[in-house]
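Asker: following is a predicted model, sequence given first.
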Amino acid sequence: MIAVGFGAEWAVRRALARTRSAVAQEDAGQAILFETVALLTFARASAGSFLAFGWPPLLRRIILTLLLAFIAFRVVRAAARLLFAFGGATSDPSDRPTPLFESEGSTRFWRWRVSLVAGFLLFGWAIASLMPGLGFSREVAGLAAFLFGLGILATAIDVVWQRPDGRGSLVKQSFLTLFLIVLWVAWVAGLLGVLWLGIFALVLPTALRGVGAAAQAFAGRSKRSGAMGVVLNVLIVRGARAAVIAAEVAWLAYIWRLRAATFAGSETGGFLIAGLLNGIIILLIADMLWQLSKALIEYRMNLAPTDGSSADELARSGRLRTLLPCS
C-alpha cells in the first residue's frame, strides 16, 4: 500500500514538474500547493488500496493504524521541509526566498531531529496502542511507550547540546536539560496538562516565528495591491499565527478538561477551561482586528501627501496617528 502511494505520488510530481519553472520552484505558495497535492495523492492512493480489500478485523486495525502513522509522519516531514526552506523568506516578491537556517548543515540537523521525534511519537503511539490487541499485557505496552518516550527525551537533549546554531551558555543548556527531564517525569506520572504546557512553552515561540515568516513570504507574493492587499496580508500572517495559538490552546483545553473530569468528578473544571479557551480566542480575534485597523491606518497615512497639505488634512492625519502605537 505504501508502494502504491509512492508510485502515485511520483507520477503526480513528474506531471507537476513539467508545469513548474525555475522561478516557480522558489515560490513559497507554489511549493506549498504542489507539496499538498503530492501528499494528498499519496494518502488517497495508499488508503484506496487498503479499502480495495477485505481484511480480518484485527489485521484491518493493525494495517490502518500503521498506515495512518506513516501518513502523519510524512506530513510532519513535509511541513518541516517547507518551513525550513521558506521560513526565512522576506515579504518582498522580488527577493529570493532564503532558508530559515543559514547553513545546509543546520537544515539537515533540524530535519533529522524533527523526523526522529515524529517517528518516536507517531510509531510509538501506533505500536503501543496495538499491543494489547495482540495479546500483550498493558504493563508491557506501557513499557514500550516508556522506551519510545526515552527516545524522544534523548533526541531533545541531543538538540540542546548539539544544535549547530546554538549560542547558549552551559548554565542555559543544563537548565533546558533539567526542564526536559522534568517534562518526561510529568509524562510518566500522568500529568499530561503539565507536560503539554511545558512542550508548548518550548515550541510555541519558534513555531510562531517560523509560521509567521512563511505566511509573510506567501502573502508578499500575492498579486493584490492597495487596501485589499493590506487586508489580505494581515489576514494571512496574523491568521496563521492565530491558528497555531488556537490549536495549541484547544489541545490544552481538551487535556485539562479530561483531567478535571477525572479528578473532580464534575464538569466545573471543564466549564472553567472552556471559558478560558473562549477568552483566548476572543483575544486572538481582537488582536487580528487591531492589526487590520493599524495596517489600514498606516496605508491611508502613506497615501496622504506630505507637502502642500491643508490644515484640515494635517489635523486629520494627526488624529489618525494618535491611534497608532508609539513603536
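Answerer: The structure has been received and is ready for your questions.
Asker: C-alpha only now, for contacts and for neighbours.
Answerer: Will do.
Asker: and the helix or strand harbouring residue 288, what does it pack against?
Answerer: Per DSSP states H and E, residue 288 falls inside helix 268-303. Counting contacts by 3 or more CA pairs under 8 Å, 6 or more residues apart in numbering; DSSP states H and E, the secondary-structure elements packed against helix 268-303 are helix 226-264, helix 311-322.
Asker: here's the one I want to compare it with:
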Amino acid sequence: MQEFKSHSGFLDSIKLKDGRLIREKKAVHAVNDVSFTIRKGETFGLVGESGCGKSTTAKSIIRLLDCVSGQIIYKDQDISRLKNRQLEPYRKSVQMIFQDPQSSLDPRQQVKDIIMEPMLFHKIAASRKEAEERCLALLERVGLRPEQANRYPHQFSGGQRQRIGIARALAVEPEFIIADEPVSALDVSIQAQILNLMMDLKDEFGFSYLFIAHDLSVVKYICDRLAVMYLGAIMEMGDKNTLFNNPVHPYTRLLFSAVPTVGEEPLVEPMESVGEIPSPINLPSGCFFHERCPYATKECQCSRPQLREIESGHFVACHLCK
C-alpha cells in the first residue's frame, strides 16, 4: 500500500517597495492533502493539467523531494522521514521511469554501465560478469539488441532511450514503478509499443504502477483506477470504467470534454469554463475550482469540499455531488 499526503515548497519573489527591490519567500502549495492507496499489482493513474502537482507527487513518493507534512506508507512503514542508509531497501523496491529519458540517462556512461550500476550497488548481481549477463538479458527483454549495450544514450532514438530507462528501472527487481508520462515525447506508433511492453512486463513481474499522463486515451488503456488532480488536490477518484462512463465532478467533465474526437461520440457533452488556472502561491478560498466552475455556489466559494465516497470506490470532492 502506498499513501501520500502533501507537499509544499517556497518561491522567491521580488517586488518594488519604497524604491527598493525586496526579496520575499512565498509558500507554493504544490500538493494539498493528496491521499490515495495503490494495491499490489495495480496500475493507478494520475491525470490533470500541467502544473497540477502530478510530478511533484511522484517525486515526493520516491523521495526525490521531501514532503513537508503527511506520510508515505509503504508496506506498513512510514518512509517519509527515513534518512540515507535507511532508505536503501526502499530505493531498491521503488523505481521511476522519467518523462524525458535523454535527460535522465548519464551521457558519459555506456548503456551497459547505466543498467549494471544499480545491480551492483544493491547486490542484485554477485559479480560484474553476472551483472553483465543480466543486463544483456534485460536489453533483449525490452526490445534492444545485446550488441547495443556498448553504445551511449545519444546514439539511440527517443523510443530506444525510453526502453533503456525501463530496463534500468527493472534492473533492481522493483515491486513498484512510478512512470511519469513515459510516452508523451514519443511518436504515436512508438507509444503503443512502449505501452504494450510496460503491460507485458507488469504481468510478467507482478509489480504495481503509478502512471502519470496527460493523454486520457492512454490512461483508459493502461490504468485500473485513476485520480483527477487540479491545483495540487484530488477532485475525483475511482476505477476507470466509473470515471469514463460517469464523471461527476465539473472539472473531470471539463477535462474529458477537451479530448478531441474524430467520427466518434465525445466522452461527455461539451463544456466550457471561465477564467484561468489560479496561482498555487495564492490559492482560492473554498473549492480550488470554483472560479472556473459554471455551477459554483456561495458554498463553493467559502468552504473547501472534502473527498468523499458517493458510491462504492467512487470519491468526489464537490459540494454539488450529493
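Answerer: Everything's here; your move. Because the structure is predicted, anything quoted here is derived from the model rather than measured.
Asker: where does the TM-score land?
Answerer: The TM-score (TM-score structural alignment, normalised by the length of structure 2) is 0.27; 157 aligned residues with a CA RMSD of 6.9 Å.
Asker: ok, back up a step: pull out the buried positions in the helix holding residue 288 of structure 1.
Answerer: Counting neighbours by 16 or more other CA atoms under 10 Å, one finds that the buried residues in helix 268-303 of structure 1 are 269-270, 273-274, 277, 280-281, 284, 288, 291-298, 301.
Asker: give me the angle between it and helix 226-264.
Answerer: Between the direction of helix 268-303 of structure 1 and that of helix 226-264, the angle (axes from the mean of the first three to the mean of the last three CA atoms, to 10 degrees) works out to 170 degrees.
Asker: and the angle for helix 268-303 of structure 1 with helix 311-322?
Answerer: Between the axes of helix 268-303 of structure 1 and helix 311-322, defined by the same axes, to 10 degrees, the angle is 150 degrees.
Asker: what's the most buried one of the helices and strands packed on helix 268-303 of structure 1?
Answerer: Ranked by mean neighbour count, those are led by helix 226-264 with a mean of 17 (mean count of other CA atoms under 10 Å).
Asker: all strands of structure 2, in order?
Answerer: With DSSP state E, the ranges of strands along structure 2 come out as 2-17, 20-31, 43-47, 69-74, 77-78, 94-97, 176-180, 208-212, 225-230, 233-239, 308-311, 314-316.
Asker: flag every buried residue along the first one.
Answerer: Of the residues in strand 2-17 of structure 2, those buried under the neighbour-count criterion (16+ other CA under 10 Å) are 2-9.
Asker: separation between residue 56 of structure 2 and residue 188 of structure 2?
Answerer: Distance of residue 56 of structure 2 to residue 188 of structure 2, computed by CA to CA, to the nearest Å: 26 Å.
Asker: more neighbours: these two, which one.
Answerer: Neighbours around residue 56 of structure 2 and residue 188, counted as other CA atoms under 10 Å, are more numerous at residue 56. The numbers are 20 against 10.
Asker: do I have it right that the more buried one meets residue 29?
Answerer: No: the pair residue 56 of structure 2 / residue 29 is not scored as a contact, 10.5 Å apart, by CA atoms under 8 Å.
Asker: okay, and the common contacts of the two?
Answerer: Common contact partners of residue 56 of structure 2 and residue 29 (CA atoms under 8 Å, 6 or more residues apart in numbering): residue 7.
Asker: now the helices for structure 1?
Answerer: Remark: helices assigned in structure 1 by DSSP state H are 2-19, 28-51, 57-86, 104-130, 138-162, 170-188, 192-220, 226-264, 268-303, 311-322.
Asker: need the contact partners of the second one.
Answerer: Helix 28-51 of structure 1 is contacted from outside by 1-6, 8-9, 12-13, 16, 24-25, 64, 71, 74-75, 78, 82, 86, 97, 214, 217-218, 221, using CA under 8 Å, 6+ apart.
Asker: one step back: can you list the helices and strands packed on helix 268-303 of structure 1 in CSV and add distance to residue 50 of structure 1?
Answerer: Output for these, formatted as CSV (distance: least, CA to CA, whole Å):
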stretch, distance to residue 50 of structure 1
helix 226-264, 30
helix 311-322, 61
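Asker: which among those is found nearest to residue 148 of structure 1?
Answerer: With respect to residue 148 of structure 1, and counting by CA to CA, the nearest of these is helix 226-264 at 20.8 Å.
Asker: for residue 128 of structure 2, what are its contacts?
Answerer: Residue 128 of structure 2 makes contacts with 116, 120, as judged by CA under 8 Å, 6+ apart.
Asker: mind checking how far it is from residue 141 of structure 2?
Answerer: If you measure residue 128 of structure 2 against residue 141 of structure 2 using CA to CA, the figure is 20 Å.
Asker: got it, and residue 25 of structure 2?
Answerer: Look at residue 25 of structure 2 and residue 141 of structure 2: by CA to CA, they are 48 Å apart.
Asker: who has more neighbours out of those two?
Answerer: In this comparison of residue 25 of structure 2 against residue 141, neighbours counted by other CA under 10 Å, the higher total goes to residue 141 at 14 against 11.
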